[in-house]
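**Q** this one's structure only:
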């Protein structure tokens, strides 16, 4: 019997030689993106990826184009969430179990997600956040057929549970290029994922309350050792849910974006203190091949 483990050579770095990258989630539009860039400059840290959670359908074309411009200018991957999703739909299951929050209910919802993917790609986005297994499979097939760009990154959402190596191997076979691990995995369990998958792992260091609320700063050296190449994600505990975001929540979204960057600075300080050999990372002049920077 196979468990999906131990069949692949272990990849420990991104193509530029970095063991880890920094992701700032819940970057809900260009204004929040600009605030994240400003805070990163203040703390003198490099952000590699921002991700958005409200969904492509909650952004205007002008807003997406501006996020594309900012990402391209600063060599930052811009990852946008596909929708619609079950948690906002008329079905009752998502109201009783969080595991259904990201599903695409019915064929029409799958088609809508694919349409949103095409819209975002047409505006220059090269990284999509996927929360439904069927949608992931369809997008993977479209990439293989040349109907979506070969360089398009497909990142699985924390709403698509990834609790073990066998599941991770399935997601990767369906086309995932970046895998969001379940937030409650031990470092040993993250190591098992790494053994089974070649895709980068995405691991929350501080977890939003609705995904567990864990605070794992002192685990970061071991996470980097065991899960590299890994995107270290900074949520904020004790913060309200922003989705779907809009102008009515812009001040809060901006403050939280800045605070996530501050949390990243705290994480890097501690990593440098505890494991300086792991804290070092290159500063490439051009974006590395495996960073899905937008294409204006």
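**A** It's in. What you see is a predicted model; the values in this text were computed from it and never measured.

**Q** Please count neighbours and contacts with C-alpha atoms only from this point.
**A** Noted.

**Q** mind listing the helices for this structure?
**A** Remark: helices assigned in the chain by DSSP state H are 30-43, 61-74, 93-96, 106-122, 133-144, 165-174, 187-196, 220-227, 250-274, 276-279.

**Q** between these, which gets nearest to residue 208?
**A** helix 250-274 (11.0 Å; CA to CA).

**Q** Between its first and last residues, what's the separation in stretch 48-58?
**A** Taking CA to CA, to the nearest Å, stretch 48-58 runs 23 Å from one end to the other.

**Q** what's next to that stretch, contact-wise?
**A** Applying CA atoms under 8 Å, 6 or more residues apart in numbering, the external contacts of stretch 48-58 come out as 21-29, 33, 75-84, 116, 120, 129, 242-245, 291.

**Q** 7 Å - rerun?
**A** 21-28, 76-83, 116, 243-245 (CA atoms under 7 Å, 6 or more residues apart in numbering).

**Q** Please convert the buried members of those residues into PyMOL selection syntax.
**A** The PyMOL command for the buried members of the contacts of stretch 48-58 (criterion: 16 or more other CA atoms under 10 Å) is given here:
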select buried, resi 21+22+23+24+25+26+27+28+76+77+78+79+80+81+82+83+116+243+245
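
**Q** Could I get the helices of the chain in JSON lines, plus columns for distance to residue 156?
**A** Formatted as JSON lines, the helices of the chain follow (distance: least, CA to CA, whole Å):
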{"stretch": "helix 30-43", "distance to residue 156": "21"}
{"stretch": "helix 61-74", "distance to residue 156": "20"}
{"stretch": "helix 93-96", "distance to residue 156": "18"}
{"stretch": "helix 106-122", "distance to residue 156": "14"}
{"stretch": "helix 133-144", "distance to residue 156": "8"}
{"stretch": "helix 165-174", "distance to residue 156": "8"}
{"stretch": "helix 187-196", "distance to residue 156": "14"}
{"stretch": "helix 220-227", "distance to residue 156": "16"}
{"stretch": "helix 250-274", "distance to residue 156": "21"}
{"stretch": "helix 276-279", "distance to residue 156": "26"}
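
**Q** One more to weigh against that first structure:
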């Protein structure tokens, strides 16, 4: 495919509006990201909230039927909510199709005994409360990577830095990637750059950031961006499909996440949520097909990374103390 930044996609309603004398101002080339993944692509795809082998099977079958390319599949309940056999089954199924599997590291503040997360302020949110929660997250990481998982979802800055140090020391594989959760996602370029320095390989920004905010972030950081083009209700329920081409132009390298609004939460997943989880997994793939069709209609579907691509390229990091590096 060709690089989307080099093409001239049609903007939504462009000809119709021009006929009415309402043509939009020309796009400024200074707004464009100008960055890409190491494979030369500007965008990849992700299906989130795939909570176990059964949901994964639904996603894989639906993506084959609807011809939806998938680079990454992520899970939100956590490593600790899966058995070794379930993790291995998911690893094997994704490996067969050259898809990156990302599992959440766990304990997190919203599920422990801390009452502040239930106040109007939200307290510390998903962050790991206390030493034991950090230890549990690292335990999840060691266990998951030992079973073949190559991507870990993180919702705490201290956990992220600790995992990056473990990666630098060789405790977990060097090609493990860390993805920052949307629920602690940065909202300005300075904080985005800090997450990159702490070891993040892709960073989920909140879906309510403006196009100008994406441009501001891209001026300071090359770390891949994750963005729900349809956000779950607990993240605002925003639907930004018609902006997909411009999100790519400004945010590249970017993962387009196919979320689902107007749908109840499913974390932490269990059998009591089976039907809802399978139905929403299927619909997320369909939403992906709608987004890809829209890009194609606008001539903006070029520049997708080759399937199987997962690494972020060279990124800026804080210096890791030699005492934590492998001898």
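**A** Sure thing, it's come through. Every value quoted in this text rests on a predicted model; they were computed, and no experiment measured them.

**Q** Next, the contact list for the residue nearest in space to the middle of structure 2, please.
**A** With distances taken as CA atoms, centre = their mean, residue 226 lies nearest the centre of structure 2, 4.1 Å away. Contacts for residue 226 of structure 2 (CA under 7 Å, 6+ apart) come out as 202, 203, 204, 205, 254, 255, 256, 257.

**Q** Please apply the same query to residue 150 of structure 2.
**A** For residue 150 of structure 2, the contact set (CA under 7 Å, 6+ apart) comprises 101, 102, 176, 177.

**Q** give me the number of residues near whatever residue of structure 1 lines up with residue 69 of structure 2?
**A** In structure 1, residue 69 of structure 2 lines up with residue 46, judged by TM-score structural alignment. Residues contacting residue 46 of structure 1 under the criterion other CA atoms under 10 Å number 19.

**Q** quick check: the helix or strand hosting residue 15 of structure 2 aligns to which part of structure 1?
**A** Assigning secondary structure by DSSP states H and E places residue 15 of structure 2 in helix 14-19. Across structure 1, nothing matches helix 14-19 of structure 2 (TM-score structural alignment).

**Q** Tell me who's in contact with the counterpart of residue 206 of structure 1 in structure 2.
**A** Mapped onto structure 2 by TM-score structural alignment, residue 206 of structure 1 lines up with residue 230. By CA under 7 Å, 6+ apart, the residues touching residue 230 of structure 2 are 237, 238, 239, 240, 258, 259, 260, 261.

**Q** The last one: what's it in contact with?
**A** So the one you mean is residue 261 of structure 2. Shown in contact with residue 261 of structure 2 (CA under 7 Å, 6+ apart): 230, 231, 232, 233, 237.

**Q** And for whichever residue in structure 1 pairs up with it, nearest residue in space, chain neighbours not counted?
**A** Residue 261 of structure 2 maps onto residue 237 in structure 1, with residues paired by TM-score structural alignment. Closest residue to residue 237 of structure 1 apart from its sequence neighbours, by CA to CA, 6 or more residues apart in numbering: residue 208 at 5.0 Å.

**Q** so the one you found sits right up against residue 236, yeah?
**A** Yes - using CA atoms under 7 Å, residue 208 of structure 1 makes contact with residue 236 at a distance of 5.6 Å.

**Q** Residue in structure 2 paired with residue 256 of structure 1?
**A** Residue 256 of structure 1 maps onto residue 280 in structure 2, by TM-score structural alignment.

**Q** For residue 255 of structure 2, see how far away its match is.
**A** Note on residue 280 of structure 2: its distance to residue 255 of structure 2, by CA to CA, is 20 Å.

**Q** Could you do residue 55 of structure 2 as well?
**A** 21 Å.

**Q** Same drill for those two, tell me which one is more crowded.
**A** residue 255 (26 against 21).

**Q** gap between the more buried one and residue 61 of structure 2?
**A** 21 Å.

**Q** Now for the aligned residue in structure 1 for residue 130 of structure 2, how many residues are close by?
**A** When structure 1 is aligned by TM-score structural alignment, residue 130 of structure 2 is paired with residue 106. Look at residue 106 of structure 1: counted by other CA under 10 Å, it has 9 neighbours.

**Q** before we move on, what about residue 277 of structure 1?
**A** The burial count for residue 277 of structure 1: 11, using other CA under 10 Å.

**Q** and the residue nearest to residue 237 of structure 1, how far is that from residue 67 of structure 1?
**A** Residue 208 of structure 1 sits at a distance of 24 Å from residue 67 of structure 1 (criterion: CA to CA).

**Q** which one of the two has more residues nearby?
**A** The neighbour comparison of residue 208 of structure 1 against residue 67 (other CA under 10 Å) goes to residue 67, with 30 against 20.

**Q** What residue in structure 2 is paired with that one?
**A** Under TM-score structural alignment, residue 67 of structure 1 pairs with residue 90 in structure 2.

**Q** Does that match touch residue 55 like I think?
**A** No - counting by CA under 7 Å, residue 90 of structure 2 does not reach residue 55; the two are 9.8 Å apart.

**Q** ok, now which ones touch residue 204 of structure 2?
**A** By CA under 7 Å, 6+ apart, the neighbours of residue 204 of structure 2 are 180, 181, 182, 185, 225, 226, 227.

**Q** can you check residue 138 of structure 2 too?
**A** residue 163.

**Q** got it, and residue 140 of structure 2?
**A** With CA under 7 Å, 6+ apart, residue 140 of structure 2 has these contacts: 79, 80, 105, 106.

**Q** Of the residues you listed, which pair is most distant in space?
**A** The widest separation within these (CA to CA) is 7.8 Å, between 80 and 105.

**Q** Tell me which residues touch the residue nearest to residue 204 of structure 1 when sequence neighbours are not counted, please.
**A** Spatially, and ignoring its direct neighbours in sequence, residue 204 of structure 1 is nearest to residue 233 (4.5 Å; CA to CA, 6+ apart). Neighbouring residues of residue 233 of structure 1 by CA under 7 Å, 6+ apart: 22, 23, 24, 25, 202, 203, 204, 205.

**Q** So which of these are in strands?
**A** Of the positions in these, 22, 23, 24, 202, 203, 204, 205 sit in strands, assigned by DSSP state E.

**Q** Before I go, just wanted to say thanks for your time.
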